Structure formats: C-alpha cells, structure tokens
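Asks: My questions concern the predicted model and sequence given below.
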Amino acid sequence: MSSEGTATPFTLRTVLVLVLLGVVGFVAFLLLTAYADDLQPAQRPGNHALATSAVGFAGAADLVRRVHGSVKMVRRDSDLDTSDILVVTLEPTTSPDMVKRIIDRRASQPTILVLPKWLTMPRPDKPAWVRSFGRLPPREASRQIAQVTEAQVQENAEGLRTISGQALEPVIGDGHGGTLVATLKSQPTLIVADPDLLDNQGLKTLAGAERAMQLLDWFDDGDRGIAFDLTLHGFGSNPNLLKLAFEPPFLPLTLCLLIAALLAGWHALMRFGPALPESRGVAFGKRAIAENGAALLRLAGRRHRTGDRYAALIRDAAAGATAAPANLPPDALDNYLDRLDKQGEPFTALASRAGHAQDTRALLVAARALYQWKRTVTREH
C-alpha cells in the first residue's frame, strides 16, 4: 500500500502575483465603473459642445473661449443653477420632461435653448463625423418644448426652421416674416429654432461667427460667463456612492480600508502558511509502530511501567559492546555489568530505579542515567 505526497502546483511567488493581479484588476474595475460616464469619448458625435461634427457645437464653445477667454462645461446637475448663460442643445431623442426640468430650474437665470434639426448617424470610417439621413420633423421639435411653451416650429422655403407662439417675442427673423430666434416673455430663455445659427457648419463664415456670438451674448451684462450643458448628452458626472469612495473626503477612509484588508491577508498568509499535504491513515516503518505503541501507552497511563523493558535493552547492548561471555545466567551477567564502571552507580541499581519508577518524570531520569552508563562503559563519550 503506497501513497504519493500531494504538492501544490504553484509556487509562493506565483500565488502572490496572482493575488496582486486580482486585487489590481478588482480596484481597476471599481474605478472604471465609478467613472464610466466621465471616461466616455469626448469626440463622439452628437449635438453637444464637445462634438466636432457638422451638427456639433465645439466651434461655438471655442468661439466663446477665444472671445471671452474661457468657457464652462456643465457636467453635474448641481451646476445647472449657475448664474452664467447656459446653452442647452437638444438631441432629436431628448424627452420633453428633461427640457421642462432644466427650464423650470433656471426660471430666473438666462438660458439659450437650441432645438434639433438634423437626423444623423456616425460615419464608420471617421467616428467623430456624422452622415445625415434626413431632418427631424418640425412637429417633433415642437413636441420637445410643448411643456415649456405653446409654440409651433415650421420650415420656410429656404429650409430654415422658424418658431411662432403667443408667449414668444421675436428676436431674429428670417426676412420673410418668420422668426428664427425668439425669447420667452415670462423668463430669460432664448429659443433658437434653427441650430445652424450656432452649430459647426453655421460658423464656417465670418458672418456666421458674428451672428452666433451675437446670440450667445444676448443676455450678457458684462459679469456673466457662458456655459454649455453636457448633462443631456450623457457626459454628466453626478456623484454616486461608488465614486464618493474614491474622492475626498472619503478617499482616506477607502485607502485605510484597503491597507487593512492587505494587512489582514498578509497576516493570514504568515499565520497559517501553505496547506499541509494529506497524511496517511497508517504510517510506514518501525518508527510508526513505535509511535503508535507509545501513543497507546500514553493513553493507558502506563508509560512509567516500561522502565524494566528499557533496562533489558541497555543490558543486551552493553553486553554485546563489551564482549561479555556468552550464555551467562542473568545474575552473573548483572554482576559482570556492575564491575564495568567502578566509579559510578552500578547497573543493577540503575535498572532497579527504572523498573520501579512511579511516574513518567522518574522514568525519564532513570532512563537518562542508564543511557549515560552505557555510553561510559562502551567508551561512546
């Protein structure tokens, strides 16, 4: 009956590297999950102030930066209450509820609301560019602001979008009696019916840039800046519980918890060590037999009764080592062994002490004395 010892297929260094990679990967997953919105490609196409496509408004943002020296990008819902002029550009898919939420929130703050016009899709060869496949129906644009004001968006003979309504006051006309840009009479909100007045393709000429800057500065009193809303386009960085764990003032607590977890893992590794291989139910060899016998004696409480057996082993070993005459009777052999060490305690006295030991401690003392006597008479010391 045989058994091969089980051994781990990995070294300690390999296990540590795997654990380290797992920890780093888990922390990276948490960071990417927390900041997924902030890490989205800024150049993805759309009707927002970071888009460089024809229907984007990156040109308007750059124009404001060049004229006023700075431009703001609103990524948090809490920043929608800014006193700066906020430019809100709508997508064809923006819901009327979201438009109403922003306009109601900024009832007393200047806002420029740019309606959508073009239906586009990204170009496969150049993802930052778009390809137009039509126009958003004017009635859909009217529906997007229906909860803000009763207005009708139409399209004139030149393809320009116009807006009309009882609650609107015209600002810029199309030259044919229509209104391209109007403001709400009840609050400082400018509605741009045709986005080509502000988007990138509308800024390709100097006249277009001047007209766009005139619109953007409509509410400027000298103390206000200009900001572009990005929350409607998925660039929001609204705080969440996971992100708060990696930002002040909670970042030190997160680091302390991480360090505590690493220390606990290290302590466990040093405390318990590698897993022990499974041992045999029945061990091999004479040593195993001796250990099993000793265990039985220990359980029975009879270890101190083995002194006479040990004395007999010492007698036979000493007789063989000193060339004692063969076939001596036990008494004669004992007398022979007593004469071997004339200066120390005789063998029979030592054997008697071992045979009459009353406890394990006394047995150990007697056994050591017998062993030392054997070394002396056999010149092993």
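Replies: Received, thanks. Numbers count the residues shown, from 1 in each chain.
Asks: Please make it C-alpha for all contacts and neighbour counts, starting now.
Replies: Fine.
Asks: On the three-state scheme, F219 is what?
Replies: coil (DSSP: H, G, I helix; E, B strand; the rest coil).
Asks: Now L86: which helix or strand?
Replies: For L86, the element it lies in under DSSP states H and E is strand 85-89.
Asks: what helices or strands is that strand leaning on?
Replies: Applying 3 or more Cα pairs under 8 Å, 6 or more residues apart in numbering; DSSP states H and E, one finds that strand 85-89 makes contact with strand 111-114, strand 226-229.
Asks: Show me what the helix or strand just after the first one packs onto, helices and strands only.
Replies: Pointing back at strand 111-114 there. Toward the C-terminus, strand 111-114 is succeeded by strand 118-122 as the next helix or strand (DSSP H and E). On a contact count with 3+ Cα pairs under 8 Å, 6+ apart, strand 118-122 meets strand 130-135.
Asks: Flag every buried residue along the strand it packs on.
Replies: With burial defined by 16 or more other Cα atoms under 10 Å, the residues of strand 130-135 counted as buried are V130.
Asks: Off-centre distance for that strand?
Replies: Strand 130-135 sits 41 Å away from the centroid of its parent chain (Cα atoms, centre = their mean, to the nearest Å).
Asks: Stretch 56-67 too?
Replies: Chain-centre distance of stretch 56-67: 37 Å, with Cα atoms, centre = their mean.
Asks: Kindly report the same for stretch 177-187.
Replies: Worked out by Cα atoms, centre = their mean, stretch 177-187 lies 51 Å from the chain centre.
Asks: residues in contact with the nearest residue to D220 once chain neighbours are set aside?
Replies: Leaving aside its chain neighbours, D220 sits nearest to I85 (7.5 Å; criterion: Cα to Cα, 6 or more residues apart in numbering). Residues near I85 by Cα atoms under 8 Å, 6 or more residues apart in numbering: Q109, P110, T111, I112, L216, F219, D220, R224, G225, I226, A227.
Asks: And P110, by the same measure?
Replies: S83, D84, I85, L86, P188, T189, L190, F219.
Asks: hmm, which two among these are most spread apart?
Replies: Within these, two members stand farthest from each other by Cα to Cα: S83 and L190, at 15.1 Å.
Asks: Neighbour count: those two, which is higher?
Replies: More crowded of S83 and L190, by other Cα atoms under 10 Å: L190, with 25 against 17.
Asks: wait, the more buried one sits on T183?
Replies: Yes. With contact defined as Cα atoms under 8 Å, L190 and T183 form a contacting pair (4.3 Å).
Asks: Below is structure B, check it against A:
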Amino acid sequence: MSAAAAPPAAFSRGGALALVAGGVALFLALIYLIGSGADLGGDKGDGQAHAAANGLNGYAGLVRLVEAQGYSVERSRSRAGYETEGLLVLSPPLLTDAAELAKILNERRYIGPTLVIVPKWWATRPPRNTPPKVREKFKRGWVAIDGVLESEWPTELPAPYAFTLALDGDREGAQPVRWSGLGEAGKLPAPQVLHAEPKGARRTLFTDASGRILAFEIQLGQNNQPDDEAYPVTFLAEPDLANNWGLADRQRAAAMVALFDDLTYGQEIEDVTFDLTLNGFGASENLLTLAFRPPFLAATLSLLVALLIVGWRAFQRFGPAAASDGPAIAFGKRQLILNGAGLILRARRFGLLGRPYAALSARRLAERLGLARPDPEAIDAALARRLPDEEPFTRRAARLEAAARPADILAAARALDDLATRLQQGPPTE
C-alpha cells in the first residue's frame, strides 16, 4: 500500500518570504516613527505659535522659507537641540518659565546664536458654530484669532535679557503701521503693534515708523560684559514679521531672509534648529532614539544586515531533504536500539551503560554455562572449571561498571563479549 500524499503547504516559499518581509518593514517603520517623534495627526499645534503650526500665528511658513534659502533645518523635539552650534529659534508660549528660558540663553552664549520670537496672538480652533460653508474652506491647522495678549515672562527675565512689552494700535479703525530694518521696509498685517522697551545695551534690528523697537539683539559674555567671542541673543517682539500671517507679504518675507542672514553671519552658519520643546512637544531621549543616531547607527545597521542574512538562510535547505516515504518513526528492534543509543550520545550519559550491559552479559553466560540463575559467584566457579586460564567474570564486570570514558567502556564490554565467545567455542584442545 502506497504512503498517503503529504498535504500541501499552507504558504509557498514566496508567500512566507513576503509575509516576513512585510512584517519586518512594518516593524522598522514603527520603531522609526517612535524614535523620530513624527507628528502623525492632531491639529498641528491646536492654536499655538510654533514651528509646526499652520495657523496665522504659526511659523510653519518660516520653516519652509528658511529651508528654501539653503539652510539645513531641523524641528527639534528634544532638549538636545539646545546644544546645536547653529542658529536656535525659540518660540516660547504665553506662559513660559522665565528662569528656564534664561538658563537656556546663558548656556548658549558660547555655543551658537539664538533667536527668541515673542508670542502675541491668542488663537483657538475655529468655533463649532461656524457656518458649514465657511467651515469647508478651513484647512487643517487653521485657527481663529481672538485678540492680543502681552506675555509677562519678558519682564521676569534676569539681566541682561529683561525687557518690557507694550501694545499699541489696539483700537477700532487703526491702520497698520510701517516698519523698517536691515535694509527692508513695509507694513505690518494688523494695526496692533507689540514692541519692546529693553534695558541696557542692545543693537536695534527692526523698528516701526514711530521708532518703537520691534526686534533687538544682545551680545554679552560672562558677567554680562561685552565679549566678541559670545554669540548674540535676538528678541523679535513683533511676531507678525515672522508668522504665517506676516510672511504672506513679500517685504516681510524679505525682512526675515535678511534677519536670518544677519544671525548666521551671511550663512556661514548653515544649521537652523526650530525648538518645539517649550511648546510642549518635547520627547525624552531613549535607547530607541539613540539607536538611529551616530555613532550607534552603525551598530543598528549591522544588526539589521545580520537579521536579513539569518532570514535568508532560514529559507535555504540545510543538508539533503528528509525521506518522504515511510512513517515518521521507523519500527523494529534495530531502530529502537539506534534511537536509544542516539539519546545516550546526545545526553552524554555514558556511565549509565556499564551496569545494564554487565547484567545482560551475566544472563548470557549463565545460559551458556547451564546455570539456573545469573549469579556472579556461580558464573566465576563454572568458568574456573570450563576455562581455568581466563580472567573471572566478576573482575571484567567490575571493570565495565567502573569505566567512565567511551573508550574504556568499549574495551570492558569487548572483554565480556570475548568471554562469551570463548564459551561458545569450548576449551582449547592440545
């Protein structure tokens, strides 16, 4: 009777490979997104003014503008971004810890330049009672402007950074005012003007038509003393020059290009980092994040290549194909002996062989000597009569039971087999 045909495999080799490859790709994508802290959904800041916000008060347009000028731009969600040697752009919210901000500014005096954009507008998501026709025109991340709020943290900053904010033009019928600075000039998008009244030495960058300071720079070293080696800290008190609303105008966009060229010394500094941690988008460092950053990136890539090699080898055959005919477990005494021997070899328990084999030899010798029981003393006495010149059975059995190494066990077992063979042949004749 022929053996039954093997059932077809659930998946072909190609199908299994596709499943494994797809799973690995999805897993790698997952850990990359976790490590990078990518923004996967949400409302793009929910009304806040930061580098990832698309609303009127956000700075997503400024990020794209700076990238278009050839700078290497990064939106940082880690405090490690404070240590960049390039230009660091901070956009603190209305409620900011002045002491924490001052610590960042002090630590960056000899690391790189810093630009601080002061918040201005109180913005929220579009109200739910917005007419459907109007709501259809809204894009993701858009906001509704509810008025101007003056932050208190500028006055709480320690010297030399402290300054006072003042709001002008917040009245009905007021017209947008003009501004100028760094060789550019134009009009602000709204009549409400937020300007600064700094304390101490500073360099004025932008002013309005009345001479009010819209942006200024402080460059002091240790102990707040002038130091050419120190990097400047620039405060942009009027964010309408830099936010998405402001960059809709060509002159204001040109002013921001001039400002970034000035802060980077004519693009000698090529890296610009927009911080998001002060706006609540910070992500702590972890092993997964470090695995995709130099110098650990090399080890991660090596591990991935090793996994690919292991996966490829898993689909290859090791040795000849297994026999498809016959039962999975062969029957018979020979196969049983082979299986038992293989198990002993794998377990390396050779010491368990001596005593059973000696008992087996005793039964075989007793049978050939005509003894009723395989008693070792009786076997020795019978052997002394039949083969007086041979070594007694008990000595050979003791040597087998005491053997530990495979070679000693084999030699002692052969000695017992030789004794049985001699009995079968009979005593030597003269």
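Replies: In hand now; what should we look at? In this text the structure is predicted, and so the values were computed from the model without any measurement.
Asks: now the helices and strands packed on strand 85-89 of the first structure as TSV including mean neighbour count and distance to G69 of the first structure?
Replies: Shown next, in TSV, are these (neighbours: other Cα atoms under 10 Å; distance: least, Cα to Cα, whole Å):
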stretch	mean neighbour count	distance to G69 of the first structure
strand 111-114	25	20
strand 226-229	25	10
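Asks: quick one: the helices in the stretch 201-350 of the first structure?
Replies: With DSSP state H, counting those that start in this stretch as the criterion, the stretch 201-350 of the first structure has helices at 206-216, 241-244, 251-272, 285-300, 307-321, 330-338, 347-355.
Asks: sorry, back to before: looking at the contacts of I85 of the first structure, spot the one nearest Q358 of the first structure.
Replies: Closest to Q358 of the first structure out of the contacts of I85 of the first structure is A227 (97.8 Å), distances taken as Cα to Cα.
Asks: List the single closest residue to that closest one in space, sequence neighbours excluded.
Replies: Among residues not flanking A227 of the first structure along the chain, K72 sits closest, at 4.4 Å (Cα to Cα, 6+ apart).
Asks: Quick check: the residue of the first structure most remote from its centre vs A369 of the first structure, distance?
Replies: Within the first structure, A332 marks the point farthest from the mean C-alpha position, 84.7 Å out by Cα atoms, centre = their mean. Look at A332 of the first structure and A369 of the first structure: by Cα to Cα, to the nearest Å, they are 22 Å apart.
Asks: L287 of the second structure -> the first structure?
Replies: Under the alignment (TM-score structural alignment), L287 of the second structure pairs with L241 of the first structure.
Asks: Could you check how far that match is from T254 of the first structure?
Replies: Distance of L241 of the first structure to T254 of the first structure, computed by Cα to Cα: 12 Å.
Asks: who wins for proximity to G22 of the first structure among the helices and strands packed on strand 85-89 of the first structure?
Replies: Among these, strand 226-229 sits nearest to G22 of the first structure (Cα to Cα), with 38.6 Å.
Asks: Pull the distance from the closest one to the chain's centre.
Replies: Distance, stretch centre to chain centre, for strand 226-229 of the first structure: 33 Å (Cα atoms, centre = their mean).
Asks: packing partners for that strand?
Replies: Using 3+ Cα pairs under 8 Å, 6+ apart, the elements in contact with strand 226-229 of the first structure are strand 72-74, strand 85-89.
Asks: what's the closest of those strands to G265 of the first structure?
Replies: With Cα to Cα as the yardstick, what comes closest out of these is strand 72-74 (42.7 Å).
Asks: In stretch 297-309 of the second structure, which residues are buried?
Replies: Quick answer for stretch 297-309 of the second structure (16+ other Cα under 10 Å): T300.
Asks: how much does it stray from the first structure?
Replies: For stretch 297-309 of the second structure, the mean distance from the matching residues in the first structure following superposition reads 3.6 Å, by mean Cα distance after the TM-score superposition for the first structure.
Asks: Contacts for that stretch, please.
Replies: Contacts with stretch 297-309 of the second structure, where a contact means Cα under 8 Å, 6+ apart, come from L290, A291, F292.
Asks: and of these, the nearest to G22 of the second structure?
Replies: Distance to G22 of the second structure across the contacts of stretch 297-309 of the second structure (Cα to Cα) is lowest for F292, with 20.7 Å.
Asks: So the residue positioned nearest the centre of the second structure versus Y32 of the second structure, what's the distance?
Replies: Using Cα atoms, centre = their mean, the residue of the second structure that lies closest to the mean C-alpha position is L288, 2.4 Å off. Distance of L288 of the second structure to Y32 of the second structure, given as Cα to Cα: 8 Å.
Asks: before we move on, what about F216 of the second structure?
Replies: Applying Cα to Cα, the value for F216 of the second structure to Y32 of the second structure is 40 Å.
Asks: who has more neighbours, those two?
Replies: Ranked by neighbour count (other Cα under 10 Å), F216 of the second structure and Y32 place F216 first, with 20 against 16.
Asks: rewinding a little: put together a markdown table for the contacts of stretch 297-309 of the second structure, with distance to A25 of the second structure on each row.
Replies: Listed next are the contacts of stretch 297-309 of the second structure as a markdown table, based on distance: Cα to Cα, whole Å:
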| residue | distance to A25 of the second structure |
| --- | --- |
| L290 | 20 |
| A291 | 17 |
| F292 | 16 |
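Asks: Filter these down to just the buried residues.
Replies: A291, F292.
Asks: What is the equivalent residue in the second structure for S132 of the first structure?
Replies: Alignment note (TM-score structural alignment): S132 of the first structure maps to I145 of the second structure.
Asks: Look up the closest residue to that match, ignoring the ones flanking it.
Replies: Nearest residue to I145 of the second structure, sequence neighbours excluded (Cα to Cα, 6+ apart): A123, at 4.6 Å.
Asks: counterpart of that neighbour in the first structure?
Replies: Using TM-score structural alignment, A123 of the second structure sits opposite T120 in the first structure.
Asks: List the contacts of that match.
Replies: Contacts of T120 of the first structure by Cα under 8 Å, 6+ apart are V130, R131, S132, F133, G134.
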